[in-house]
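got a predicted model here, sequence first, then my questions.
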Amino acid sequence: MKRSLLSALLLVAVALAPPSPALGAPADPVHVDVDVRAGLAPVATGALGVNHAIWDSQLGTPAVSDLLKDAGVQMLRYPGGSYADIYHWRDHTAPGGYVAPGTDFDTFMAGARRTGAEPMIIANYGTGTAQEAADWVRYANITKGYGARFWTIGNENYGNGHYGSEWEADNHADKSPKEYAANVVAYSQAMKAVDPSIKVGAVLTMPGNWPDGIVGTGDTGTWNAEVLTRAGAAIDFVDVHWYPGGSSAAETLTKSSHIQDAVHLLRQQISRYAGQNADRIQISMTETNVDVGRNTQPGALFLADVYSGLLAQGVFTVHWWNVHNGLGTVSTVAGQTDYNDFGLLSSGNCNADNTVCQPPLNTPFAPYYALKLMGAFAHPGDRFVSAGTGDPLVASHAVRRPNGDLAVLLINKDPDNARTVALNYHGFTPAAGAPAVTTYTNGADGLTTATTGSATGQTIPPYGISLVTLHSANSGALLPAVGRPTATTTDRTATISWPSAGSGLKYEVYSAGSQLGETTSTSLTVRNLEPGKRYTINVVARDNSGRTSAASPPLTFTTGTPADAPCTVKLRDTNDWGNGYVGSIDITNNTGAPVTNWTLTFAWPRSWQSLGSGWNATWTADGRTVRVTSENALAAGATTNVGYVGNYSGPNVLPEVFTLNGKVCTTA
């Protein structure tokens, strides 16, 4: 997905479909519910990032560094995508690629310091060695005292040809994830021997994106499973990229709905394969961008929505690809000229015959202003809280400041119509008066800030982004947040426990905006839950004067299925090709009598999943509900097998709840 400044000039023309207009402005306001009791992830230091590349002659210049500082950039990645796997830092060369003058490591670090951003450095896996990486750590942190904390081993190394597609340099005779994992261990040991304080990351693939789910020839598992199993103990974070695609701006802007499941599945993989203390392993997202509207408002809307969504799910840093990239195929998107340039800032270049040129060098494109708005929205130390809306064309995100203030980000994905938003607050009372609102609109060359609307009502322009900042009506500091809860679960109950936050406190337990119970103890058993359902829980403390704490860190768990069910179902993904798979289902009759004319029923967890075909029974699908019927008797204690082809175009969350003739089965 990455292209250099030179190769960007050679992009094949792609027809860019304009965004689909809405049928008409909605008559009723969009209701946005903001619940400060439903705490999500905190904003980490270094959360807002962007890529620098050694073929960019503007890397580290004062003009660029100051623009990035003004946007609130907190982390810079170097030396640039796939170039990292051909780059040798000591002599500043990249055999087979172009290296611009004035882009060496020290120049990069000077620019990063001027920006006020810390570095994310990619060690050369493809054509480098562990010793070369260790020497780089020594130079950076011992010789120069740069204090570079984050080091990733390679870039998109699954693209080395092992799965067929080959764009990433890899001189190793063995291209397998097993070999990559062995080298990650060697690199980590060599680098940490120089500076034990550094954090080392391994490259994984984002769930729902190629080659997720694919088992290569000679492998025992997927890329992620192999790398985590073999190198999990040697790493501190995993690094993923996400280019979700989409044939139109409208389609692209729906892809943020994949984030929660993709991050959840990635955490499941880390927990399952990375060994002891796997929960210490963090997630970074160091490349993302769009296919349609890269320099215009769709790119801006995508950036604001996706940075917020990923950070809210605990990804510790998110990076746009790229600062500069170069002119591509020019088109008009949402009424604005789009240069099909991956960069935040104009490269100021022209096409081969000089008939089309970009704006002057370093002119900000629309995503730059969205990033600047993110810098005003999410500060290190803030915590994301739940903000939801039922309108697919309006996205909402919110953070709670340490002083109790609230910031709400509203994104209107409708290119033609303004949206009136009714804001509802839970656990928060806004101060009287109109709030400060910072807005970025389609085609604007900057942000505007005004005191407008009210705390409960705002109008978001077409294709607009608005940041509403609210002071709390309740004076006084918040109580300290309760520590992270834990849970033990059955199919219908969860016993939730948490550390004491002090004496004389009452604790309230919330999920999805609903209070599940309250207690003066440090545990609570919640009943009447749904089998096989994912829940996210927060705990809030309240003292005798009514002061509350910030929400605890979130706890997410999935309830089980009944242990004494009359049936057992075992589902296996036996063959996966990246957008579809073969599912094999074993159905066991646990009763002492045969089951005749049976129907197995389950639902696709997500709208982007569907049934392709099925066998060994009659398969029918009605929306997301799938029914598998058979007239054959299933004898007492017997097992039968049925199978299907499932299609997916996002994170493939497998079904977890099955009923046989209306009875919930145990899932093996």
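Thanks, I have it.

can we go C-alpha only for contacts and neighbour counts from here?
Fine.

would you enumerate the residues in contact with residue 383?
Residues near residue 383 by CA atoms under 8 Å, 6 or more residues apart in numbering: 39-43, 399-401.

who wins for most neighbours among those?
If you count neighbours using other CA atoms under 10 Å, the busiest of the contacts of residue 383 is residue 399, which has 31 neighbours.

contacting residues for it?
Residues in contact with residue 399 (CA under 8 Å, 6+ apart) are 377-378, 382-385, 406-408.

ditto for residue 148
Taking CA under 8 Å, 6+ apart, one finds 118-121, 137, 140-141, 198 in contact with residue 148.

now with 6 Å?
With contacts defined as CA atoms under 6 Å, 6 or more residues apart in numbering, the neighbours of residue 148 are residue 119.

ok, and the closest non-adjacent residue to residue 432?
Leaving aside its chain neighbours, residue 432 sits nearest to residue 473 (7.2 Å; criterion: CA to CA, 6 or more residues apart in numbering).

against that first model, consider the following:
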Amino acid sequence: MRFPRLRRVLAGGALLAAGALVHAAAPAADASTVPARVTVNTRAGLATVPGTGIGVNHAIWDTHLGAAPVADLLKDAGVQMIRYPGGSYADIYHWQNHTAPGGYVAPDTDFDTFMSGVRRTGAQPIVIANYGTGTPQEAAAWVEYANVTKGYGVKYWEIGNENYGNGHYGSQWEADDHADKSPAEYARNVVAYSQAMKAKDPTIKIGAVLTTPAGWPDAITAAGDSGSWNQTVLSIAGPSIDFGILHWYPGQSGMADMLTRPAQIDDMIHLVKRQIAQYAGAGSSRIGLAVTEVSSTVGTNTQPGALFAAEAYARLLENGVFTVDWWNVHNGIGTVSEVAGHTDYGDWGLLSSANCAGDVCQPALNTPFPPYHALDMLSVFARPGDQMVRATADEPLISAHAVRRANGEVALLLVNKDPDAPREVTIDYSGGFAPAAGAPMVHSFTNGAAGVSAAPAGTATSQVLPPYSLTTVVLRPATPVTGAPGAPGQPEVTAVTDTTATIAWTAATPGSRPIVKYEVHRQAGATSDQWGETPGTSFTVRNLLPGTRYTVNVLTRDAGGGLSWASAPLTFTTGTPAASSCSVRFTDNNDWGNGYIVGLDVTNNDTEPLSAWTLTYSWPTAWQQINGGWNAGWAQDGRKVTVTSLEGSTLAPGATTSAGTVASYSGPNVLPAVFKLNGRTCTTL
């Protein structure tokens, strides 16, 4: 459970400081003598890199907001989106008179100054309308001023910031003058804000605040509410919004644990997308996702913070998030310690604020901290229009991400999370890409370096990664690809059962040769399995496994054997049998944010009684666990859970028995979907 971050104004009022952080040194890892194996699969397409992906936060208490040197540094790092007016200050900020009652507003931080800096950077703005102490009319006037009067073209508007922190769930840090502080009241007001703001400019995009899976207060249903924050907000405001807003400050137990947290992103985004599809109504596929605050929470201005930033951004972009915004440009010195051989100033900013804590002072104003260089590395690695593709590593201290570019190049981002030892990696390629011979261009950011360096190094199939480093390898194709067909349109799925699904897509544009067929490929980690091919634009796949999440791509093949890029990915989950000899209802009851009470109802749909039974299921993730149980025997081995009937009990035909356990989780809580009773797959209710 993530508790709210403490926010306070430093003496002198210039900068916001984070609360005290606990620092733990990463344990030394034994250097492996066996090279790690990295595989790049260019046939397994993920999301396309947006032009707003690399973002940061600016705040009105930052004296240097909008300053030319800051704007230029952000431009040099490739920043594409800048958020304003700064976290919780957004809910006390009144743009027309540039005041924030109860908070500090630095000189020269008004909206026009902010926009001047944004334009100098070459970025897009994302603006937070005041929900806590503002009105729809105030927000609408801001839209009119920004886009009609001034012609700034501010496209993205958030309605409030972390408004679940208004005391409704117990903790309170966000200003909220509404008498009703429930998610339903927030959602009703989002509708009113959206209507008023779009009346001034119908082209803008409106975002609603959502909770992040496994982050407080996600999944909690407060007294008087009919559902969790996300369920309630999406059910009411879904038709009126264009994107959902997440903040991610992952909990951790130290530096090494923090660096494992980006592995939870796939499930985190999957759960939110599923909530949107379930609750937001017709046409919910149009609703995008923005992660408008993210930080490492420990080692924030040291090399581990940079490694976390690079991987968090890469994974979020792979999953289709349209902007990821680091907290913050400047933040100020906090608790000072030593991390990875360097001073950690406890500063959540990208750039030094040049202030002191006791006898310890930061470097000169605007000196970049390591996460700044991580953003610089990301802008080298993933450019707007590139397609993220699947890359894997067989060593837990190595992470790999890849893109393919329109000119045929492939760029590979490699993260070495070993604090002590260099790691050799061998690189394989599947999906049709063959790299050119010779030393590729390698961009590197190492622990203690002043910036990203670049030089030819290694080979396309072998690289050595320094300890605690970021490395981007840019690879040219051995043979230029010309005249290839276009990729098919976004696939969609219908008629999903426990074993079948029908996938359809829009036709591709031919290249230099006619299109002869489309191939449907399932992503299987580092490789792809071809499910089939068809000359048409739909395909029914059979023999699927019940309750299984699949990600597929469709590719175009032409008369000369040329192959297109992969389509955008399609992810779907099969159901369970419509009729079975058993049925199971698994319920998440009384969720408190990192655990809940499991309700398990097992029904015998057969014609014969069961004098003894065994039910099995597997947790979808490694961070889920049972704790005790009642009305049955409960045991867990790895991810597999076994539930057995009590001695002497009988389950008659048509009868239902109920049991339960307490489940805990330390990451996104994906519920199990498949249950087997005495080896038979049950219908999941």
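That came through fine. Here the structure is a predicted model, which means the values were calculated and not measured.

now the TM-score, please.
Superposed pair, TM-score by TM-score structural alignment, normalised by the length of structure 1: 0.98. Supporting alignment: 665 aligned residues with a CA RMSD of 1.4 Å.

before we move on, the earlier item: JSON lines for the contacts of residue 383 of structure 1, including secondary structure?
Converted to JSON lines, the contacts of residue 383 of structure 1 look like this (DSSP: H, G, I helix; E, B strand; the rest coil):
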{"residue": "39", "secondary structure": "strand"}
{"residue": "40", "secondary structure": "strand"}
{"residue": "41", "secondary structure": "strand"}
{"residue": "42", "secondary structure": "strand"}
{"residue": "43", "secondary structure": "coil"}
{"residue": "399", "secondary structure": "strand"}
{"residue": "400", "secondary structure": "strand"}
{"residue": "401", "secondary structure": "coil"}
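
considering those residues, which are maintained in structure 2?
Shared with structure 2 under both residues aligned by TM-score structural alignment, their matches' CA atoms under 8 Å, the contacts from the contacts of residue 383 of structure 1 are 39-43, 399-401.

quick check, nearest of these to residue 14 of structure 1?
Each of those was scored against residue 14 of structure 1 by CA to CA, and residue 43 proved nearest at 36.8 Å.

the closest one -> structure 2?
Using TM-score structural alignment to pair residues, one finds that residue 43 of structure 1 aligns to residue 49 in structure 2.

do the same with residue 183 of structure 1
Looks like residue 183 of structure 1 aligns to residue 189 there (TM-score structural alignment).

next: residue 165 of structure 1.
Mapped onto structure 2 by TM-score structural alignment, residue 165 of structure 1 lines up with residue 171.

burial check on the nearest residue to that match once chain neighbours are set aside, number of neighbours?
Taking CA to CA, 6+ apart as the measure, residue 171 of structure 2 lies nearest to residue 165, with 6.0 Å between them; neighbours along the chain are not counted. Applying other CA under 10 Å, we find 21 other residues in the vicinity of residue 165 of structure 2.

residue 165 of structure 2 touches residue 181, doesn't it?
No: in this structure residue 165 of structure 2 lies outside contact range of residue 181 using CA atoms under 6 Å: 9.6 Å.

what's the burial count for the residue nearest to residue 432 of structure 1?
By other CA under 10 Å, the residues close to residue 473 of structure 1 number 13.

kindly report the same for residue 339 of structure 2.
By the other CA under 10 Å criterion, the neighbourhood of residue 339 of structure 2 contains 21 residues.

got the contact list for it?
Contacts for residue 339 of structure 2 were tallied using CA under 6 Å, 6+ apart; there are none.

which residue in structure 1 aligns with it?
In structure 1, the residue paired with residue 339 of structure 2 according to TM-score structural alignment is residue 333.

what's the spacing between its match and residue 296 of structure 1?
Relative to residue 296 of structure 1, residue 333 of structure 1 is positioned 7 Å away (criterion: CA to CA, to the nearest Å).

what does residue 258 of structure 1 give?
Relative to residue 296 of structure 1, residue 258 of structure 1 is positioned 22 Å away (CA to CA).

tell me which of these two has more neighbours.
Neighbour tally, residue 258 of structure 1 and residue 296, criterion other CA under 10 Å: the higher count belongs to residue 296, 26 against 20.

which residues of structure 2 fall in helices?
If you assign secondary structure with DSSP state H, the helices in structure 2 sit at 68-76, 111-121, 136-143, 183-200, 229-237, 255-258, 265-279, 303-318, 370-381.
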